[in-house]
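> Below: sequence and its predicted model.
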Amino acid sequence: ASAAASLITLGSGGSSGREGPVVHLAAVIATKVNDLIDARGITARDLLGCAVAAAVSASFNAPIAGALFALEVVLRHFAVHAFAPIVIASAAGTVINRLQFGGVTEFTLERQGVLSFYVELPAFLILGLVCGAVAVILMRAIFWVDDTAERWRARWNIPPWLRPAAAGAILGVIALGFPQIIGVGYETTSLALTGKMLAHEAVVLAAVKVAAVAITMGGRMGGGVFSPSLMVGSLAGLAFGLIATSVFPDVSGSETLYALAGMGAVAAAVLGAPISTTLIVFELTGDWQTGLAVMVAVSTSTALASRLVDRSFFLTQLERRKVHLSKGPQAYLLCMFRVANVMRPPDHARAVPTDDVWEALEAGIFIDPNATLETAMPMFQDTARMWLPVVRIGDSGEAPKILGTLHHVDALQRYNKALAATAAEEHS
């Protein structure tokens, strides 16, 4: 259903990207395969990484970036056991792409960028900061439109299906004046990378594209954010380059090099994937001679953007859903264990006496069995207790039912085992 929604959105001119849906579809297929072969744990996650690597490689014709994207963004570690299968899957995806499309690069640069080394590098540091700010504006605009649209829908009881319809209508009106915002936007990105645009045109198109993407995503239409971030980044980089090269013509290279660096800088900040995004830019363009400029811009943009959002667009989405993946395993592992699965039942050999449990309950100290250790651990600290009653509260007038007790030592043991298993996987 998600793939179909993205297909309809992109086919009818929605302002989003194709790569996000491709990665999501690959992950869904991997999950189904894992269910069929009953794969769990490390094996299941490695197969998920293989599927994503193959999808990215087939979509971009970028085998190196596909493999590193799966490790950097999906698995979030570079364990040796995952490297070989993911690289093989990435190579397979690239072979399929080249059999179908001939192995051409997505963008063709008419002239190679010439970088005045050392003297011009500070300009790319500044470009990175600008692109980091642009990426944050893009991400926050999407979330703001999404929240605003949800409030309006709830207030006026608007049917859910009308939300993407209204977003599509608004996009159509915008496209009457700015047809470049329609679809993935690679044509406009190519114009920016070849310098066939004026500075004010690039600025205006970048601003309109941000609004269009926010409306598309906030309107719950399909698609991803990677391709839009490439377009916005190339436009922002071109505008910056045109200004920089006009102010300092004697020490500046080509303005298209700034467009290339800006494309990578915004995309890396949005994805939170500086390594794989840098390689994707190289493999999309085939220009390996300007790596230093792109790396400098990408590093500063991701450093800035990661401080203003929760690491990336996707991790911020998860944080908004109370999934704390951006804070590392020490945070999200607590959410994986329900109190009911860790507590001691009343008939446990070392159960707390019933009178003591009722005394704590009368003092207002208890926890729901469906809560997670994320809720329980602060309660242990705040109450300075070694155990908490686990109680199911009934309807009005119905007495609470004591299901057992959650002990601090049991919670810590379960948490420590999960941390150790995670560390073992990431370093295996």
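Sure, I can see it. Residues are numbered from 1 along each chain as shown.

> CA atoms for contacts and neighbours, from now on please.
Will do.

> what's near enough to touch residue 330?
residue 419 (C-alpha atoms under 8 Å, 6 or more residues apart in numbering).

> Secondary structure element holding it?
helix 329-332 (DSSP states H and E).

> same question, residue 403
Residue 403 belongs to strand 401-407, assigned by DSSP H and E.

> After that strand, which helix or strand is next?
Assignment by DSSP H and E places the next element after strand 401-407 at helix 408-426.

> any idea how far residue 27 is from residue 56?
Computed as C-alpha to C-alpha, to the nearest Å, the residue 27 to residue 56 distance reads 11 Å.

> neighbour-wise, which of those two wins?
For the pair residue 27 and residue 56, the greater number of neighbours falls to residue 56 (27 against 21), based on other C-alpha atoms under 10 Å.

> Excluding covalently adjacent residues, which one is nearest to that one?
residue 66 (5.0 Å; C-alpha to C-alpha, 6 or more residues apart in numbering).

> correct me, but that neighbour touches residue 50?
No. Look at residue 66 against residue 50 with C-alpha atoms under 8 Å: they stay out of range, at 9.4 Å.

> Now for the two: what residues contact both?
By C-alpha under 8 Å, 6+ apart, the residues touching both residue 66 and residue 50 are residue 90.

> Please compare the first structure with the one that follows:
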Amino acid sequence: MPEQSGPSPGHAAWLLRVALVTLLIGGGAGVVGVLVNLMLHGIEHAAFGYADGTFLDGALQAPPLRRFLSVMAAGILGAAGWWALRRWGSKVVSVERAAAGTRMPLRTTVLNALLQIGVVGLGASIGREAAPRELGALLASRLTRAAGIEGRQAGILIACGAGAGLAAVYNVPFGGALFVVEVLLAEVSFATLLPAFASSAVAALVARVAEPSAPLYALPHVELTPQLLVFSLVGGPLIGLAAAWFVLLARRAASSRPRGARILWVMPLLFTLVAGASLVLPEVLGNGRAAAQTAFSPGTPLILVLGLLLVKSLATLGTIRAGAAGGTLTPSVAIGAMLGIALGSTVSAVVPGTSTAAFAFVGAAAFLASTMRAPMTGLILVTEFTAQGPELLIPAMLATAGALAVVYFLERTRLSDIP
């Protein structure tokens, strides 16, 4: 029998080139994540007038008038910026379309990301994660083209750039990699896992050199209790129902965004409403981190959680309706955490003994997984956000399974289209 030959020199060189580009994408996305965070924090500190602490601290300490004017400034900046960009710039290309082969315009992509960072830093109620994803994908598309990598492999690496940007900006290497294979590519194979893991790990490592690697949310120590298991089984489907309605409303809000010059008055008007809400509930401001941290903190009054749950949901939907670009990842974490506490309080009223932070964790994981339609990504992201151990995985997995079962049922029966 003839001997089997090893890989040809040409193939080995190609693999080496792909590996090198993967590492460059991870390193570049890490730098992008650092720059995004520095810009965002700089805007937040300037807008709300604080030097130390978290955005929640700054929002609570800022005078009401300052909060109001900051969100008003976000509405004016966003309206003018996106009106001009959409009138004279190229059409924004999503990460999904870029991975499928559509070229991302340099100037439009960068300006769109900068506008997102600016309005979120000024207090707009929408996620910031779209900006580093888009910039990471843009970087990856340029590197793959320069290296002569085309076709399917280029699409995989562009998706990896987006996941690496997410990993860097939130310090979630595993979540960033899972986002690539489960959400963007919907393919779990060696061809997708290897570059996704490598690029996200490198991006998170680079980001940690410039910023501390503390968890995004601080949670007290929580323990698994029988009440939490019961809550997960019963509350999971209810969380899935809420997530399905939130996604439906978000899609309708996005489809009814103002066209043309209408954004010049619609966005400032809707942002004024959010600014008014911030006079009473400062936690509603920003991408959702302030609201989520409020929910995760022990001793938060239930009435505050319920009020913030309603107002944060409306503020996020209103911001999308106003025409702002951005994501719903961190708003979904906040809404899910507060929904978990709202539902879990019923269990605690009957059988006390479970920390509200445990209900918040389970609610956040199930709600995020349902809105993303990605059980593994949603669960791992919340785990990395909070640095919680494996003890809460069992109730979170049960709740996520129940939530996604409801979402799947609604999609299959088209009940989610009911007005």
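All right, it came through fine. Model, not experiment: these values are computed from the prediction.

> TM-score of the superposed pair?
The TM-score (TM-score structural alignment, normalised by the length of the second structure) is 0.67; 303 aligned residues with a C-alpha RMSD of 2.3 Å.

> Any idea how many residues pack against the alignment partner in the second structure of residue 36 of the first structure?
Taking TM-score structural alignment, residue 36 of the first structure has residue 146 as its aligned residue in the second structure. Look at residue 146 of the second structure: counted by other C-alpha under 10 Å, it has 10 neighbours.

> what does residue 350 of the second structure give?
So residue 350 of the second structure, with other C-alpha under 10 Å, has 9 neighbours.

> ok, it to residue 399 of the second structure distance?
Distance, residue 350 of the second structure to residue 399 of the second structure, by C-alpha to C-alpha: 20 Å.

> Could you do residue 187 of the second structure as well?
On the measure of C-alpha to C-alpha, residue 187 of the second structure and residue 399 of the second structure end up 24 Å apart.

> Between those two, which is the more surrounded one?
In this view residue 187 of the second structure and residue 399 are compared by other C-alpha under 10 Å, and residue 399 has more residues nearby, 29 against 13.

> so that one touches residue 361, yeah?
No. Contact between residue 399 of the second structure and residue 361 fails when scored by C-alpha under 8 Å: they sit 10.6 Å apart.

> how about residue 382 of the second structure, what's its match in the first structure?
Match for residue 382 of the second structure (TM-score structural alignment): residue 281.

> Please tell me I have it right and that match contacts residue 262.
No. Judged on C-alpha under 8 Å, residue 281 of the first structure makes no contact with residue 262 at a distance of 10.2 Å.

> mind checking what residue 13 of the first structure lines up with in the second structure?
In the second structure, residue 13 of the first structure lands on residue 123 (TM-score structural alignment).

> That match belongs to a strand?
No. With DSSP: H, G, I helix; E, B strand; the rest coil as the criterion, residue 123 of the second structure is located in coil rather than a strand.

> Check whether the residue nearest to it when sequence neighbours are not counted sits in a helix, strand or coil.
Closest residue to residue 123 of the second structure apart from its sequence neighbours, by C-alpha to C-alpha, 6+ apart: residue 286 at 4.4 Å. Using three-state DSSP, the structure places residue 286 of the second structure in coil.

> Give the aligned equivalent of residue 286 of the second structure in the first structure.
In the first structure, residue 286 of the second structure lands on residue 183 (TM-score structural alignment).

> how near is its match to residue 224 of the first structure?
11 Å.

> ditto for residue 300 of the first structure
Distance, residue 300 of the first structure to residue 224 of the first structure, by C-alpha to C-alpha: 24 Å.

> didn't residue 269 of the first structure look like it was pressed against residue 301?
Yes. With contact defined as C-alpha under 8 Å, residue 269 of the first structure reaches residue 301; the gap is 5.9 Å.

> Which neighbours do the two have in common?
By C-alpha under 8 Å, 6+ apart, the residues touching both residue 269 of the first structure and residue 301 are residue 132.

> which non-adjacent residue is nearest the aligned partner of residue 308 of the first structure in the second structure?
Aligned counterpart of residue 308 of the first structure in the second structure: residue 410 (TM-score structural alignment). Spatial nearest neighbour of residue 410 of the second structure, chain neighbours left out: residue 416 (5.4 Å); criterion: C-alpha to C-alpha, 6+ apart.
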